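Asker: Output the structure for:
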Amino acid sequence: MIQNGTMNERLKRARISAGYRTASDAINRFGWRGSTYRAHENGQNHFDAQTATNYARAYGVNAGWLLTGDGAMSAKAKLSRRAELVQTNGDCPDCDEKRSNIPVLGVAAAGVWMEDEVRRMTNGNGRTHPFPADPRFPVEAQFDLIVEGTSINRFAQAGDHIRCVDVEAAGIDIEDGDLVIVERTRGNSLKETSARRVRRSGEHYEFWPDSSDPLWQTPVIVKDGHSEENENVRVIGLVIWKFRDACDRDA
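Answerer: Have a look, this model is predicted:
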């Protein structure tokens, strides 16, 4: 009988099999919490069935094998089809009951400031996307943004959709390493909506671009809800994954 190793060894094997050389590569690709994932892969902490399912979907393996070592490792026939759907337009012939029209609320773009009235007129334009909702969170708390620019190009490229969860509506606590949607307000109405990594440092928070672009290497430093430039700053969403819409790409 072939020994499949321990849970963390199977997780590492699945990652390497999926083409991610390091844990950091996978963490950046899927937007996972770095400390949580590393604790799972190095055997410090075990993970539950739901977490195994999430990892299995990402790596194209069977969740049961990942969790217990039983059965076949590969689930590529099923999951490669799902991956292809992410690359097309979200049509899911096998998942009609799970489809949800998630609202596209606008763009995530560091350095782009708009007045409230302009934001209401341009952001989303009433668009929705049928790609299925993430079952871990309330459907009504989920929304999509479209990435503009290079401020999170380590995680998502311009034109990618990022699926987000309203942290207030879903009761989510933000942790170090999370990729979040940050809204900054200048004056009474000028706003910027961007995606940034959270770091806690003493009594303040730092919101960093996740970028290789030299233009985006400076954090927004926030204490008591205000930046050093006296902007009002609040976290409005947690980024849970990304996908590419072929309709947007071909437009």
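Asker: When you work out contacts or count neighbours from here on, use the C-alpha atoms and nothing else.
Answerer: Will do.
Asker: mind listing the helices for the protein?
Answerer: Under the criterion DSSP state H, the chain contains helices at 7-17, 23-30, 34-41, 49-59, 63-68, 76-87, 116-122, 167-170, 246-250.
Asker: Columns mean neighbour count and distance to Ala109 on top of these, output as a markdown table?
Answerer: Converted to a markdown table, those look like this (neighbours: other C-alpha atoms under 10 Å; distance: least, C-alpha to C-alpha, whole Å):
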| stretch | mean neighbour count | distance to Ala109 |
| --- | --- | --- |
| helix 7-17 | 20 | 30 |
| helix 23-30 | 17 | 19 |
| helix 34-41 | 17 | 24 |
| helix 49-59 | 18 | 26 |
| helix 63-68 | 21 | 35 |
| helix 76-87 | 15 | 22 |
| helix 116-122 | 13 | 12 |
| helix 167-170 | 15 | 19 |
| helix 246-250 | 12 | 16 |
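Asker: can you put the ones you listed in a markdown table and add distance to His204?
Answerer: Output for the helices of the chain, formatted as a markdown table (distance: least, C-alpha to C-alpha, whole Å):
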| stretch | distance to His204 |
| --- | --- |
| helix 7-17 | 34 |
| helix 23-30 | 24 |
| helix 34-41 | 20 |
| helix 49-59 | 30 |
| helix 63-68 | 38 |
| helix 76-87 | 37 |
| helix 116-122 | 27 |
| helix 167-170 | 19 |
| helix 246-250 | 38 |
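Asker: I figured Asn232 hits His226, correct?
Answerer: Yes - if you go by C-alpha atoms under 8 Å, Asn232 and His226 touch, sitting 4.8 Å apart.
Asker: before we move on, the earlier item: looking at the helices of the chain, which is nearest to Val180?
Answerer: With C-alpha to C-alpha as the criterion, Val180 lies closest to helix 167-170 of those, at 9.3 Å.
Asker: what residues does the closest one touch?
Answerer: The contact list for helix 167-170 (C-alpha atoms under 8 Å, 6 or more residues apart in numbering) reads 137-138, 141, 173, 235-238.
Asker: Over to stretch 133-141?
Answerer: Residues contacting stretch 133-141 (C-alpha under 8 Å, 6+ apart): 98-100, 102, 142, 165-167, 169-170.
Asker: Now intersect the residues you listed with the strands, please.
Answerer: Counted as lying in strands by DSSP state E, out of the contacts of stretch 133-141, are 102, 142, 165-166.
Asker: and of those, the nearest to Ala246?
Answerer: Ile102 (16.7 Å).
Asker: burial count for that closest one?
Answerer: When neighbours are defined as other C-alpha atoms under 10 Å, Ile102 has 21 of them.
Asker: Pretty sure it sits against Phe143.
Answerer: Yes - in this structure, Ile102 is within contact of Phe143 by C-alpha under 8 Å, at 5.5 Å.
Asker: another one to check against the first:
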Amino acid sequence: MAERLRAARAEAGLRSARAAALKLGLSPSTYAAHENGQNAFGPEVARRYAKAFGVTAAWLLTGETEPLEKKGTAAPSPTSVVGEIARGVWIEEAAEHRPSAFLPVIDDGAEPGALVAYRLRDGSLGHLSPEGAFLVCRALDPDTSAKDGDLVVVERLRKAQGIVERTARRVRRTGGRTELVDADPAADAAEPIRTGHGKDGIDTRIAAKVVWILRAP
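Answerer: From the prediction side, this is the model:
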């Protein structure tokens, strides 16, 4: 069961168990326990995994049927809305990322990584995106480097308090240095920041790369 789950996840283009957990809106530990065989999973969970990875639930559970669903015209799949973006707003970081909503998105598979979405709750992106829009992103593994000019979702974590601030910023690489700067040069200027552990006790990381923006109707 665990081996088939790993194979299905890899065939679906998800490079790690963490990427799969983000796509599914599960905690990484919950999904990893299924993929490494620590915990078994039942029919309901199997159907959820099957839908996400394009295989059949029966194959995941028993291995006795054909693994792949018949492919046709690409159809939208539910993409988890896993958080909100608002500069200067610190919120409690839940141990398990439960999606607040799902967006119907067609994944073209052009890049690796699970598709996830964030809702923009302020005007920090200026003319790039209005408040209320959704940023559809590729979740990035810790060992994946964003490129110069990429628009990314940045998380700043105060682990002691269990709170996080999320913003969208542009990657700027100059002279071997990497900074995260305002996405919109015309917006109110914010101080550039860097990833890693800061002296103020804040850990900063790039969580995802923005691939497109869905404006609310």
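Asker: After superposition, what is the TM-score?
Answerer: The TM-score (TM-score structural alignment, normalised by the length of structure 2) is 0.57; 144 aligned residues with a C-alpha RMSD of 2.7 Å.
Asker: quick revisit: could you dump the contacts of helix 167-170 of structure 1 into a markdown table and include neighbour count and distance to Trp65 of structure 1?
Answerer: Output for those, formatted as a markdown table (neighbours: other C-alpha atoms under 10 Å; distance: C-alpha to C-alpha, whole Å):
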| residue | neighbour count | distance to Trp65 of structure 1 |
| --- | --- | --- |
| Phe137 | 16 | 25 |
| Pro138 | 13 | 28 |
| Ala141 | 18 | 32 |
| Asp173 | 8 | 31 |
| Val235 | 21 | 37 |
| Ile236 | 16 | 36 |
| Gly237 | 25 | 33 |
| Leu238 | 25 | 29 |
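Asker: Looking at those, point me to the pair that's furthest apart.
Answerer: Distances among those were taken as C-alpha to C-alpha; the most separated pair is Pro138 and Val235, at 18.0 Å.
Asker: residues contacting the corresponding residue of structure 2 for Thr193 of structure 1?
Answerer: Matched by TM-score structural alignment, Thr193 of structure 1 corresponds to Arg166 in structure 2. Applying C-alpha under 8 Å, 6+ apart to Arg166 of structure 2 gives the contacts 84-87, 89-90, 153-156.
Asker: Which part of structure 1 matches the helix or strand harbouring Ser29 of structure 2?
Answerer: Using DSSP states H and E, Ser29 of structure 2 maps to helix 28-35. Under TM-score structural alignment, there is no match for helix 28-35 of structure 2 anywhere in structure 1.
Asker: Determine the set of other helices and strands touching that helix.
Answerer: Here helix 28-35 of structure 2 touches helix 2-11, helix 17-24, going by 3 or more C-alpha pairs under 8 Å, 6 or more residues apart in numbering; DSSP states H and E.
Asker: In structure 2, point out the residues matching stretch 173-182 of structure 1.
Answerer: Here stretch 173-182 of structure 1 aligns to structure 2 at residues 145-154, judged by TM-score structural alignment.
Asker: and the matching stretch, how far from the chain's centre?
Answerer: Relative to its parent chain, stretch 145-154 of structure 2 has a centroid offset of 13 Å by C-alpha atoms, centre = their mean, to the nearest Å.
Asker: Make JSON lines out of the helices and strands packed on helix 28-35 of structure 2 and add distance to Glu179 of structure 2 and mean neighbour count.
Answerer: Below are the helices and strands packed on helix 28-35 of structure 2 laid out as JSON lines (distance: least, C-alpha to C-alpha, whole Å; neighbours: other C-alpha atoms under 10 Å):
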{"stretch": "helix 2-11", "distance to Glu179 of structure 2": "32", "mean neighbour count": "18"}
{"stretch": "helix 17-24", "distance to Glu179 of structure 2": "24", "mean neighbour count": "24"}
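Asker: mind checking which of these is nearest Glu35 of structure 2?
Answerer: The nearest among the helices and strands packed on helix 28-35 of structure 2, by C-alpha to C-alpha, is helix 2-11 at 4.7 Å.
Asker: okay, how far is it across stretch 11-31 of structure 2, tip to tip?
Answerer: Taking C-alpha to C-alpha, to the nearest Å as the measure, stretch 11-31 of structure 2 stretches 17 Å from start to finish.
Asker: gap between Gln217 of structure 1 and Leu66 of structure 1?
Answerer: Here Gln217 of structure 1 is placed at a distance of 37 Å from Leu66 of structure 1 (C-alpha to C-alpha).
Asker: Over to Ala141 of structure 1?
Answerer: Distance from Ala141 of structure 1 to Leu66 of structure 1, by C-alpha to C-alpha: 30 Å.
Asker: likewise Ser151 of structure 1?
Answerer: Applying C-alpha to C-alpha to Ser151 of structure 1 and Leu66 of structure 1 gives a distance of 34 Å.
Asker: give me every residue that touches Pro192 of structure 2.
Answerer: Taking C-alpha under 8 Å, 6+ apart as the test, what Pro192 of structure 2 contacts is 179-182.
Asker: Most neighbours among those, which one is it?
Answerer: Leu180 leads the contacts of Pro192 of structure 2 on contacts (other C-alpha under 10 Å) with 25 neighbours.
Asker: residue contacts, the equivalent of that one over in structure 1?
Answerer: Aligning on TM-score structural alignment places Leu180 of structure 2 opposite Phe207 in structure 1. By C-alpha under 8 Å, 6+ apart, the residues touching Phe207 of structure 1 are 196-199, 219-222.
Asker: Am I right that Val105 of structure 2 is in contact with Val81?
Answerer: No - contact between Val105 of structure 2 and Val81 fails when scored by C-alpha under 8 Å: they sit 11.4 Å apart.
Asker: With neighbour numbers in mind, choose between those two.
Answerer: A count of neighbours by other C-alpha under 10 Å puts Val81 above the other of Val105 of structure 2 and Val81, at 24 against 17.
Asker: Show me what the more buried one aligns to in structure 1.
Answerer: Under the alignment (TM-score structural alignment), Val81 of structure 2 maps onto Val104 of structure 1.
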